[in-house]
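Trainee: let me see the structure of the following:
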Amino acid sequence: MALARSANWPNKAVSPPKETSARIAEVAASCEEQSAQTAEVMRAAQNIAAITQETSASTEETSIAVVDLAKMAENLNQLVTKF
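Mentor: Purely as a prediction, here's the structure:
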């Protein structure tokens, strides 16, 4: 009985070539999928960075406009108080 089991040992220890090829193909497909997903995440991160820059620029412009508007309001207030 032990001799029969040891005779089958090499067949169980090494996967058949077709099975090995199939597993290699699965790994390759998974790598391609992961690469595509990584590229998608990178594009999303770049979009977020661009939107952040746009928001920052808009905020700065709004801040300048608020300061200018406050100066105009002060000038108008001074003109109105003369009458």
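Trainee: switch to C-alpha atoms for all contacts and neighbour counts from now on
Mentor: OK.
Trainee: please report how far Ala13 lies from Val27.
Mentor: Distance, Ala13 to Val27, by Cα to Cα, to the nearest Å: 20 Å.
Trainee: okay, these two: which has more neighbours?
Mentor: A count of neighbours by other Cα atoms under 10 Å puts Val27 above the other of Ala13 and Val27, at 12 against 8.
Trainee: from the centroid of the chain, which residue is nearest?
Mentor: Val41 (2.7 Å; Cα atoms, centre = their mean).
Trainee: how much space between that one and Gln34?
Mentor: From Val41 across to Gln34, the span is 10 Å (Cα to Cα).
Trainee: also this sequence, please, to line up against the first:
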Amino acid sequence: MTRTVSLLSNIRTISPCSVGLPNGVCTIAIQCGDVRLTPVLLLTNVLYVPSLTCNLISISQLLHCNDCIAMFTNSTCFLQDL
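Mentor: Here you go, the predicted structure:
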């Protein structure tokens, strides 16, 4: 999910849908699109939620869309393609 519409490409208007946030608050997504994180990492169907205060990334979606795995340490996330 992003609060920055300029990050999105292939923007599509969607029916407003409720999105639950980790703090328990519900908000509304109004568009979706794709976000290119690096030249080889693409996230598709990223929700545009104007009321967010930061961008949130789904590691599960990132791994699924890019056929890779994630490894975490106490301070770092490593992504490795399969």
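Trainee: can you calculate the TM-score here?
Mentor: After superposition, the two chains reach a TM-score (TM-score structural alignment, normalised by the length of the second structure) of 0.15; 24 aligned residues with a Cα RMSD of 3.7 Å.
Trainee: burial count for Thr13 of the second structure?
Mentor: For Thr13 of the second structure, using other Cα under 10 Å, the count is 12.
Trainee: which element is the spatially closest residue to Gly33 of the second structure that is not a sequence neighbour on?
Mentor: Using Cα to Cα, 6 or more residues apart in numbering and skipping residues adjacent in sequence, the residue nearest Gly33 of the second structure is Ile11, 4.3 Å away. In the assignment (DSSP states H and E), Ile11 of the second structure maps to strand 9-20.
Trainee: which is the next helix or strand following that strand?
Mentor: strand 26-36.
Trainee: any idea of the angle whichever helix or strand comes after that next one forms with strand 9-20?
Mentor: Using DSSP H and E, the helix or strand that follows strand 26-36 of the second structure in sequence is strand 42-48. Following axes from the mean of the first three to the mean of the last three Cα atoms, to 10 degrees, one obtains 60 degrees for the angle between strand 42-48 of the second structure and strand 9-20.
Trainee: just checking, what packs against the helix or strand following strand 42-48 of the second structure?
Mentor: Sequence-wise, the next helix or strand downstream of strand 42-48 of the second structure (DSSP H and E) is helix 59-66. Secondary-structure packing of helix 59-66 of the second structure (3 or more Cα pairs under 8 Å, 6 or more residues apart in numbering; DSSP states H and E): strand 42-48, strand 68-72.
Trainee: which residues sit against helix 59-66 of the second structure?
Mentor: Under the contact criterion Cα atoms under 8 Å, 6 or more residues apart in numbering, helix 59-66 of the second structure has outside partners 41-44, 69-70, 81.
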